[in-house]
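S.K.: Below is the sequence, then the predicted model.
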Amino acid sequence: MTVIEAREAGGPEVLVPAMRPAPKPAPDEVLIAVEAAGINRPDVLQRQGLYPPPKGASDLLGLEVAGPVIMVGEAVTRFKPGDFVCALVNGGGYAEFAVAPETTTLKAPDGLTAVQAAALPETIFTVWHNVFERGGLEEGDWLLVHGGASGIGTTAIQLATALGAKVIVTVGDDTKAKACEALGAVRAINYREEDFVDVVRKVTEKHGADVILDMVGGDYIERNLRAAALEGHIVQIAFLKGSKVEIDLMRLMMRRLTLTGSTLRAQGAKAKARMAEAIEKTVWPLIAAGDFKPVIDSTFPLSDAADAHKRIDDPGHVGKIVLEVTG
């Protein structure tokens, strides 16, 4: 099969096509003929040599795929060859074939293309776990999302809005602001022109954000403490501006805040299975009802993975970038 390998740690140019044997499913896995594979920020970190795959996982990039099942392991009961699925994988997505655990494989929602289905797993698992499980977002709450135009951001806007929360986002330009507000954000803040702390306090009438989803870090960490509501939850999922900062934790104590965070890939099979069950029960009906639809920025052929990574490195993208696989 054709795969995309990273020759070494570095920029997008290190990603090159290569040939490898197709994988075989373990007893609890399915083999998927990949029609599309989503690109995510952890892929970029792995390409740069900053996020090694967990023990036993493929060294190939790619954490989410969509396509038909072509073979199942002997212990698999939920799927059969021919089922069209999307799946969260620990690696190996940038290839013509990929194996996925049965527990993190889901039937693709009706009406979605392979590209749209491939844009779901990594992003939705991340948003579901961090916003709703760790952050505890509830109906009527205020959610602040940094990086509102990213794949994570556009997903969080739609899911939180569909489940009755109110969303504020930060973005880098007015075009992204309009895109986020069109998806349901109450207010999109251009961080180059406004202080998000001041705007959040004003929009929420001094209540603050009940949950903050932050992929920026750096000086945002201290500012999040000031933007959070009493008993609020701040959830870190990345640190684009750095993870080593000096902050005054007195505000956290006085306002009874919770500062937490997680990575998805390192979590165990049972935790991911629990997330998958909740997502299938709660999110899939929202997709069927038309209340959520993945936002696709652009698609690239598998062989052009380097160009796709140039696009995700471009701060101008809105939504998900997806590889289309043929073969």
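M.R.: Nice, I can see it. Numbers count the residues shown, from 1 in each chain.

S.K.: Please make it C-alpha for all contacts and neighbour counts, starting now.
M.R.: Fine.

S.K.: how about the strands in the stretch 201-327 of the chain?
M.R.: Secondary structure of the stretch 201-327 of the chain (DSSP state E, counting those that start in this stretch): strands at 209-214, 228-236, 258-261, 296-301, 320-324.

S.K.: again, but for the stretch 1-150 of the chain
M.R.: In the stretch 1-150 of the chain, the strands defined using DSSP E, counting those that start in this stretch lie at 2-6, 15-19, 29-33, 36-39, 64-72, 84-88, 97-101, 105-107, 142-146.

S.K.: so which of those strands comes closest to Asp313?
M.R.: strand 36-39 (11.0 Å; Cα to Cα).

S.K.: chain center to that closest one, what's the gap?
M.R.: Put simply, strand 36-39 sits 12 Å off its chain's centre (Cα atoms, centre = their mean, to the nearest Å).

S.K.: which helices and strands does it pack with?
M.R.: The contact analysis (3 or more Cα pairs under 8 Å, 6 or more residues apart in numbering; DSSP states H and E) places strand 36-39 against strand 64-72, helix 114-118, helix 305-313, strand 320-324.

S.K.: buried residues in it?
M.R.: For strand 36-39, burial by neighbour count (16 or more other Cα atoms under 10 Å) applies to Ala36, Ala37, Gly38, Ile39.

S.K.: burial of the residue lying closest to Leu240 once chain neighbours are set aside, as a residue count?
M.R.: Of all residues not flanking Leu240 in the chain, Val216 sits nearest, at 4.6 Å (Cα to Cα, 6 or more residues apart in numbering). Neighbourhood size, Val216 [other Cα atoms under 10 Å]: 18.

S.K.: Give me the distance between Val216 and Ala278.
M.R.: From Val216 across to Ala278, the span is 27 Å (Cα to Cα, to the nearest Å).

S.K.: If you count residues, where's the longest helix of this protein?
M.R.: Looking across the chain with DSSP state H, the single longest helix is helix 269-288.

S.K.: Buried residues, it. List them.
M.R.: Residues of helix 269-288 classed as buried: Lys272, Ala273, Met275, Ala276, Ile279, Val283, Trp284, Leu286, Ile287 (neighbour count, 16+ other Cα under 10 Å).

S.K.: Correct me if wrong: the second one contacts Thr104.
M.R.: Yes. At 5.9 Å, Ala273 counts as touching Thr104 under the criterion of Cα atoms under 8 Å.

S.K.: how close does Thr104 sit to Val131?
M.R.: 19 Å.

S.K.: now the residue sitting nearest the centre point of the chain, nearest residue through space, not along the chain?
M.R.: For the chain, the residue nearest the mean C-alpha position is Thr123 (2.4 Å; Cα atoms, centre = their mean). Closest residue to Thr123 apart from its sequence neighbours, by Cα to Cα, 6+ apart: Ile152 at 5.6 Å.

S.K.: Next one for the comparison:
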Amino acid sequence: MRAVVTTGAGGPDVLSVGELADPRPAAGEVLIDVVATAVNRADTLQRQGFYPPPHGAPETLGLECSGRIAELGEGVEGWSVGDEVCALLAGGGYAARVAVPVGQVMQVPAGVSLVEAASLPEVAATVWSNVFMTAHLQKGERFLVHGGAGGIGTMAIQLAAARGAEVFATAGSPDKLELCRSLGASRAIDYREEDFVEVLQEAGGADVILDNMGAKYLGRNVSALATGGRLVVIGMQGGTKGELDISALLRKRASVAATALRSRPLAEKAAICCGVVENVWPLVASGSVRAVVETAMPLDDVARAHQLMEDGGRAGKIVLTL
């Protein structure tokens, strides 16, 4: 099969399209003919040698895909060959075929194209698991997401707004700030000109913060929390080691959680995907939540796609089509 291969750890130039052996579905797995996949920041980290796949996962990049079922592994029920699906992956999405545990396979939301569907599994599962399953964001609470114009940010804004939260989002350009507002953010914060801590403190503090920066924002995020607030850290773009003011957490009765999706056990991923299908897909089908795809390009342009991801300035997801 056609698949993205690498010549070693490095920049986007180590990526090219070559040939790999076709995968076969094991018991409890589904084989998907891939129509599209999407680029995530974790893919760029893996390409650089910083984020190896979990044990047993494909070495090929790609944490999500859409396509059609080509074959069912032993014991799989409820699906048929030819069904259009999207899937959350531990790896292998940058390829013509991928074998996926059946619990991570989801129907494509009604009214969504397969190209759009490729951009949904990773962001939907990340936001649902962290903002709602871990932080338990409730209707009427204040929610802050950093990087509001990115893939995770655009999904987080929409889901939080659709479920009745007051949404704050940070972004760094007029176009991105406008995108955040158009998706449901009641307050878009220009992090180049404004202090998000001051904005949130004036509003009464954030009940939930979803953060992809890590160390750089740790102390400021705690300062921005309301009493009983919950900070969930899902990324390390701003470093891995920071100072945590325990006294501030105690005074606020606040909490900090750090989570990763890719390395979770299969049962946990299946539960997350069930939650996405039950709670997120109806909002997508109704139009309350939509896929935000900045650009789609052929798989052969994978190096350019990674360069676009690393250059920044983008809004939404980058999709690769096969």
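M.R.: In hand now; what should we look at? Only a predicted model underlies this, so the values are computations on that prediction, with no experimental measurement involved.

S.K.: Any idea what the TM-score is?
M.R.: TM-score of the superposed chains, computed with TM-score structural alignment, normalised by the length of structure 2, equals 0.98; 322 aligned residues with a Cα RMSD of 0.9 Å.

S.K.: check contacts around the residue nearest to the centre of structure 1.
M.R.: Gly151, Ile152, Thr155 (Cα atoms under 8 Å, 6 or more residues apart in numbering).

S.K.: ok, now how distant is the last one from Cys180 of structure 1?
M.R.: Plainly put, Thr155 of structure 1 is 10 Å away from Cys180 of structure 1 if you go by Cα to Cα.

S.K.: Can you lay out the strands of the stretch 201-327 of structure 1 as JSON lines showing distance to Pro27 of structure 1 and mean neighbour count?
M.R.: Output for the strands of the stretch 201-327 of structure 1, formatted as JSON lines (distance: least, Cα to Cα, whole Å; neighbours: other Cα atoms under 10 Å):
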{"stretch": "strand 209-214", "distance to Pro27 of structure 1": "37", "mean neighbour count": "28"}
{"stretch": "strand 228-236", "distance to Pro27 of structure 1": "35", "mean neighbour count": "23"}
{"stretch": "strand 258-261", "distance to Pro27 of structure 1": "33", "mean neighbour count": "17"}
{"stretch": "strand 296-301", "distance to Pro27 of structure 1": "31", "mean neighbour count": "18"}
{"stretch": "strand 320-324", "distance to Pro27 of structure 1": "28", "mean neighbour count": "27"}
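
S.K.: Export the ones you listed to CSV and append columns for distance to Ile189 of structure 1.
M.R.: Converted to CSV, the strands of the stretch 201-327 of structure 1 look like this (distance: least, Cα to Cα, whole Å):
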stretch, distance to Ile189 of structure 1
strand 209-214, 14
strand 228-236, 16
strand 258-261, 22
strand 296-301, 20
strand 320-324, 21
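
S.K.: out of those strands, which comes closest to Asp173 of structure 1?
M.R.: Nearest of those (Cα to Cα): strand 296-301, 16.0 Å.

S.K.: ok, and what's touching that closest one?
M.R.: Applying Cα under 8 Å, 6+ apart, the contact partners of strand 296-301 of structure 1 are 115-116, 119, 307-308, 317-325.

S.K.: Let me know the closest of the residues you listed to Pro25 of structure 1.
M.R.: Within the contacts of strand 296-301 of structure 1, the smallest distance to Pro25 of structure 1 is 19.7 Å, found for Val325 (Cα to Cα).

S.K.: How about the contacts made by that closest one?
M.R.: Contacts of Val325 of structure 1 (Cα under 8 Å, 6+ apart): Val34, Glu35, Ala36, Ala37, Ala95, Glu96, Pro301, Leu302.

S.K.: switch the cut-off to 7 Å
M.R.: Val325 of structure 1 sits next to Val34, Glu35, Ala36, Glu96, Pro301, Leu302 when contact means Cα atoms under 7 Å, 6 or more residues apart in numbering.

S.K.: So which of the residues you listed is the closest to Thr161 of structure 1?
M.R.: Each of the contacts of Val325 of structure 1 was scored against Thr161 of structure 1 by Cα to Cα, and Ala36 proved nearest at 27.4 Å.

S.K.: mind checking how far that closest one is from Ala305 of structure 1?
M.R.: In terms of Cα to Cα, Ala36 of structure 1 sits 12 Å off from Ala305 of structure 1.

S.K.: Identify the residue of structure 2 aligned to the residue nearest to Leu240 of structure 1.
M.R.: In structure 2, Val216 of structure 1 lines up with Met213, judged by TM-score structural alignment.

S.K.: For the residue nearest to Ile247 of structure 1 when sequence neighbours are not counted, grab the count of nearby residues.
M.R.: Using Cα to Cα, 6+ apart and skipping residues adjacent in sequence, the residue nearest Ile247 of structure 1 is Glu222, 5.7 Å away. Glu222 of structure 1 has 17 neighbouring residues, counting by other Cα under 10 Å.

S.K.: My guess is Glu222 of structure 1 contacts Glu246. True?
M.R.: No. Glu222 of structure 1 lies out of contact with Glu246 (Cα atoms under 7 Å); the separation is 8.1 Å.

S.K.: Tell me the secondary structure at Glu194 of structure 2.
M.R.: With DSSP: H, G, I helix; E, B strand; the rest coil as the basis, the three-state label of Glu194 of structure 2 is coil.

S.K.: Look at it and say how many residues are nearby.
M.R.: Per other Cα under 10 Å, the neighbour tally for Glu194 of structure 2 reads 11.

S.K.: can you tell me which residues contact it?
M.R.: For Glu194 of structure 2, the contact set (Cα under 7 Å, 6+ apart) is empty.

S.K.: Next one: it relative to Leu244 of structure 2, how far apart?
M.R.: On the measure of Cα to Cα, Glu194 of structure 2 and Leu244 of structure 2 end up 23 Å apart.

S.K.: now swap in Ala36 of structure 2 and tell me
M.R.: Distance from Ala36 of structure 2 to Leu244 of structure 2, by Cα to Cα: 41 Å.

S.K.: what does Ala206 of structure 2 give?
M.R.: Remark: distance between Ala206 of structure 2 and Leu244 of structure 2 (Cα to Cα) = 17 Å.

S.K.: go on, Val105 of structure 2?
M.R.: Distance from Val105 of structure 2 to Leu244 of structure 2, counting by Cα to Cα: 38 Å.
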